[in-house]
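Enquirer: model this:
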Amino acid sequence: MSISASPAASDEVATYVANRIGFIELERPKALNALSTGMIRVMHAALDQWREDPEVLAVVVRSPHARAFCAGGDIRLMYEAAQRGDQDSRDTFFTEEYRLNHAIFTYPKPYIALMHGIVMGGGMGISQGAHRTGGLRVVTQSTKMAMPETRIGLFPDVGASWFLARTPGAIGRYLAVTGETIGAADALYAGLADVYIDDEALPALLDTLRREPFERGADVVACIEREARAYQVAPLPEESALAGARTLLDRHFALPDVARILASLEEEHERGDDAAEWAEQTIAVLRERSPLSMAVSLEVVTRAEGSMADVLRADLDLTRSSFLIGDTVEGIRARIIDKDNAPRWRFARIEDVSAADVEKMFDSPWPANEHPLRDLRG
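Expert: So this is what the prediction gives:
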């Protein structure tokens, strides 16, 4: 097995080539591999170096640490920047993160994400694009997947709304608004994962990838698919919690705005039949989230019909408004910094959020010809 040197050194990310596969390994375990600007730059540099290299057939991104693949972006750093009034460092972080997400989505070689443990927020941004490259999104029994941003007054960014908009029925709308966590079977059912393998089998899979001869990127993918066939996710995707709730999700979350979703859930609860408990639990979740963020998140998924480039440009606009006039700074304070879990949201109730309030959040601070992501295509 030949190993070539890293294209960029970092204590938080290791990048190297072994057996004609480019490996990206996230090495920030104390922060559950939350992405810093430096990590994003190292990952992007590696992908750029390997893009045209004939000795790199495919890319594998993984975490050597059991608890998390990647828990998101470093929102504590974002909060500290907001407290300093440092808009530039925040814009730089999100611009570079979204450029990385786009580079993955449009990568010309199979990109494979081994998504064990926590896969949330920015972790979705560096994994979901694998589906578009001829690569794979691999989940395990420990996978905990979510876009939990409405809890902190943000929205599902990193281009995740593009994938949420393409899930069956109203699943993507439900996941965006509630921020609920799903497991491997749910992810497979929703089309947010491609194959399943047991956590215990990952070391052997990596050994095989570093040893077996490959001629093409497709051979690397076929090898993983072959190894995964020995394992069966439990429950089966069609028997997952998400599948079981599918009729209810479609009934309520297909409605055009969050106020109507909530009213519909309350009617369901009052009927007192088999779905009453599920409706009650879902109402409790919605009442805890940021009303403005829920409204914005539903709209983000509704608008994500176009290109990934368009989605990421809108995401960057929304990060600016979310921090300046939205609930994000207060949400991070309440959930992450002070941990009092008592956020004072801009709007007390979802019924108080108007369509104009939501529309204002989508205003871009940049003219189209000066947008930091204006050059992205596809």
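Enquirer: can we go C-alpha only for contacts and neighbour counts from here?
Expert: Noted.
Enquirer: at the geometric centre of this structure, which residue sits there?
Expert: In the chain, the centroid-proximal residue (Cα atoms, centre = their mean) is Met124; its distance is 2.5 Å.
Enquirer: how near is it to Ala228?
Expert: For Met124, the distance to Ala228 (Cα to Cα, to the nearest Å) stands at 21 Å.
Enquirer: related to what we said a few turns ago, how close does the residue nearest to the centre of the chain get to Ile40?
Expert: Met124 sits 14 Å away from Ile40 when distances are taken as Cα to Cα.
Enquirer: then Asp48?
Expert: As judged by Cα to Cα, Asp48 and Ile40 stand 12 Å apart.
Enquirer: let's compare: structure for the following, please.
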Amino acid sequence: MTTAANDEAPVLRHVQGRTGHITLNRPRAINALNHTMVRLMDEALSAWERADEISAVLLTGEGARGLCAGGDIRSIHDDIKAGGGAASVAFWRAEYRLNARIARFPKPYVAVMDGIVMGGGVGVSAHGSVRIVTERSRIAMPETGIGFVPDVGGTYLLTRTPGELGTHLALTGSAVGAGDALLCGLADHFVPSERLAEFIAALADAEVGEAVAEYATTAPEGELADHREWIDACYSADSVEEIVDRLYNSGDRAAKETAETILGKSPTSLKVTLAALRRARALTSLEQVLDQEYRVSATAITAPDMVEGIRAQVVDKDRNPRWSPAELTQVTDAEVARHFARRDGDELGLAPEAAPR
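Expert: Prediction:
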């Protein structure tokens, strides 16, 4: 085993056999991503993409809690308050480009989505070609709870789930386990956590497909399939207000509880998220969607809810955000639309074709 960084580096990389192994290495922060980590991951992919002796890439997270809890939102909060968010926008530009690169990586990219995998953690794993979940996996795009909108290609992934499952996950921010991740197309294979070490060791010598065939097995049953009827019926509405109304009036207790969950999220984030999902359905490539998400993200930091949401969840931890505006009916169509406006001189520019306005 050769190590290209010391154990204190936020991203470790080494080679085992013919597999290049990337380890996210901020376990105390559940490996939350920052700009340096994105750069180090990109450098590793650049080196291994050209190396004939490397046939696959493996991504894991250090520590027992999870692969990656998302972007370092505490840093984003501080950056917005101190500098208006310029560093955060630069981070997203690099991060989204990495997400696209992972999706198009020419060699097998094996992501072990063990434990917590949220937000940016989904971006560096669920776009991979071989996505492994375990019974400990908890996968979510929880952005509406911090005054933000699903990004890192999340709106691309969530619009390609069966029925309206993706709309449900995006608006509620709910986490799913292995079975539901497989159902939603966020993962490919289930490997019991007790066999992960053997699976990873096997990748040194075996082809990826052979290792998967040996160690993957049937995942535990998920929960979402049993709720498909009310999920599809309620979330097909054209507005968040109508979705909430249908959930309350569906006659299903779980649906009513879901309505209450949604109403605790940022009203602006909810409306922008629904619009982003509906627009993403009309886009044909991940690159187009990432271009759209970049506009949305860079605009979201100019509204008050993101700083307030992170304050309530991470900084002060009072879990009592004061959203502005506080009601869904107070969020105007113009406010939603401005999140999708093209940015003069500051487009991500991943898609060569022009995206619909």
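Enquirer: check which residues of stretch 257-270 of the first structure are buried.
Expert: When burial is assessed from 16 or more other Cα atoms under 10 Å, stretch 257-270 of the first structure yields the following buried residues: Asp257, Val258, Ala259, Arg260, Ile261, Leu262, Ser264, Leu265, Glu266, Glu268, His269.
Enquirer: looking at the second structure, name the residue matched to the second one.
Expert: By that I understand Val258 of the first structure. Using TM-score structural alignment, the partner of Val258 of the first structure in the second structure is Val240.
Enquirer: any idea what Gly129 of the first structure aligns with in the second structure?
Expert: Per TM-score structural alignment, Gly129 of the first structure is aligned with His127.
Enquirer: looking at this, its match is in a strand?
Expert: No - in this structure, His127 of the second structure is coil, not part of a strand, as judged by DSSP: H, G, I helix; E, B strand; the rest coil.
Enquirer: can you tell me which residues contact the aligned partner of Ile146 of the second structure in the first structure?
Expert: Using TM-score structural alignment as the criterion, Ile146 of the second structure maps onto Ile152 of the first structure. Shown in contact with Ile152 of the first structure (Cα atoms under 8 Å, 6 or more residues apart in numbering): Arg289, Ser290, Asp327, Thr328, Glu330, Gly331, Ile332, Ala334, Arg335.
Enquirer: cool, Ala175 of the second structure as well?
Expert: Arg138, Ile139, Ala140, Met141, Pro142, Leu169.
Enquirer: okay, and which of those residues map to helices?
Expert: Leu169 (DSSP state H).
Enquirer: including neighbour count and distance to Ala341 of the second structure, could the contacts of Ala175 of the second structure go into JSON lines?
Expert: Shown next, in JSON lines, are those (neighbours: other Cα atoms under 10 Å; distance: Cα to Cα, whole Å):
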{"residue": "Arg138", "neighbour count": "23", "distance to Ala341 of the second structure": "33"}
{"residue": "Ile139", "neighbour count": "31", "distance to Ala341 of the second structure": "30"}
{"residue": "Ala140", "neighbour count": "27", "distance to Ala341 of the second structure": "27"}
{"residue": "Met141", "neighbour count": "30", "distance to Ala341 of the second structure": "23"}
{"residue": "Pro142", "neighbour count": "22", "distance to Ala341 of the second structure": "24"}
{"residue": "Leu169", "neighbour count": "19", "distance to Ala341 of the second structure": "25"}
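Enquirer: distance check, the residue nearest to the centre of the first structure against Glu212 of the first structure.
Expert: Between Met124 of the first structure and Glu212 of the first structure the computed distance is 29 Å (Cα to Cα).
Enquirer: hmm, back to that, nearest residue to the match of Gly129 of the first structure other than its sequence neighbours?
Expert: Using Cα to Cα, 6 or more residues apart in numbering and skipping the chain neighbours, the partner closest in space to His127 of the second structure is Ala103 (4.8 Å).
Enquirer: same question for Pro220 of the second structure.
Expert: Sequence neighbours aside, Gly179 is the residue nearest to Pro220 of the second structure in space, at 5.6 Å (criterion: Cα to Cα, 6+ apart).
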